[in-house]
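Q: Next one to model:
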Amino acid sequence: MEQILSTIDFETKGQGFTDITKNINHWIKYKKLKKGILLIFLKHTSCSLIINENADINVLKDLSAYMNAIVPEEGVYPLNKNLKKIEYLHSEEGLDDMPAHIRTMLTSNNLSFSVVDGKLEIGLWQAIYIWEHRASNKSRSLQLHAIGDFDLN
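A: Reported below is the predicted structural model:
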């Protein structure tokens, strides 16, 4: 049993989803991981790492609509509707920054997967996405940590 650490960089195109499943499977093949566990950590606080459906684009649209509804960009409305809107204090990096941090906190920045026969063990209709919460394009880095059996030939 061996382990490998690597970093992979991605460019996102503003708010939305970047499917990285093929990139991860390519990395597994390149590193010759045959069987084991792959830990993926997204090294940022304003985007998320999720696994979700890859067959119907409307799933991703609905996820975005829901997240925008519960974490609005212009501030927070208390559950008690009699109170006024609370504006975010953190705004140095733009109006989309603080909501992006909240959205990341509500989702995840890491995932773990089994690797079987040299590829991710995920469902037929599943994909791994970087969910960008910022409005502009961003460079994002993933830390990959694989533990398992590698083909060292």
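
Q: use CA for all of it now, contacts and neighbours both
A: Noted.

Q: Give me the three-state assignment for the residue most central in space within the chain.
A: Residue closest to the average C-alpha location in the chain (CA atoms, centre = their mean): residue 49, at 1.5 Å. At residue 49 the chain is in strand, as set by DSSP: H, G, I helix; E, B strand; the rest coil.

Q: quick one more, to check against the first:
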Amino acid sequence: MRQASDRLVIETGGRGLTEITRRIGGFVRDSGMESGLLTVFCRHTSASLTIQENAAPEVQDDIVDWLDRIAPENGGWLHDCEGPDDMPAHLKSVLTGVSLSIPVAGGAPVLGTWQGVYLVEHRARPHRREVALHLMGE
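A: Got it, this is the predicted structure:
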């Protein structure tokens, strides 16, 4: 059993989804491992990760709109010291999660035809986000 780890730095443009599938695939390919389990972990409380359709961009827009309806900025939140989008961002992160486990086979992440891995930025302004990668396999 071998292990490999790295981190991705992702510059976001503000609220929305940023696809990181190719970068994750590159990490797996460069590890030289043919099979195993990849953990992808977002190191933030106001951003998250998701696996979602990568063919129709409207899916991404609808997800952002839905999350805004579930956790609106004007929700009367007690925590507001970092701005009106901060507490909703934390709640959205709770809903979508900060870690993913992805099987690896044939030297690549095992994803469906239309699946992509996304960092979800929940804050209104651009941020620099870090995602940790850890692969165990052979």
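
Q: For the two chains, what TM-score is obtained?
A: Scored by TM-score structural alignment, normalised by the length of structure 2, the superposition of the two chains gives a TM-score of 0.96; 138 aligned residues with a CA RMSD of 0.9 Å.

Q: Which residue ranges of structure 1 form strands?
A: Secondary structure of structure 1, counting by DSSP state E: strands at 2-12, 16-19, 33-42, 47-53, 110-116, 119-120, 126-132, 138-150.

Q: and for the shortest one, what span of structure 2 is it aligned with?
A: Across structure 2, the stretch matching strand 119-120 of structure 1 (TM-score structural alignment) is residues 108-109.

Q: distance of residue 131 of structure 1 from residue 33 of structure 1?
A: 26 Å (CA to CA, to the nearest Å).

Q: Just put the strands of structure 1 in a markdown table and tack on distance to residue 93 of structure 1.
A: A markdown table is the format used below for the strands of structure 1 (distance: least, CA to CA, whole Å):
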| stretch | distance to residue 93 of structure 1 |
| --- | --- |
| strand 2-12 | 17 |
| strand 16-19 | 19 |
| strand 33-42 | 20 |
| strand 47-53 | 14 |
| strand 110-116 | 24 |
| strand 119-120 | 36 |
| strand 126-132 | 15 |
| strand 138-150 | 13 |
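
Q: so which of those strands gets nearest residue 94 of structure 1?
A: Between residue 94 of structure 1 and these, the tightest spacing by CA to CA is seen for strand 138-150, at 13.8 Å.

Q: contact partners of that closest one?
A: Surrounding strand 138-150 of structure 1, the residues in contact under the criterion CA atoms under 8 Å, 6 or more residues apart in numbering are 1-14, 31-44.

Q: sorry, back to before: do you know which of the strands of structure 1 lies nearest residue 89 of structure 1?
A: Closest approach to residue 89 of structure 1 among these is made by strand 47-53 (19.4 Å; CA to CA).
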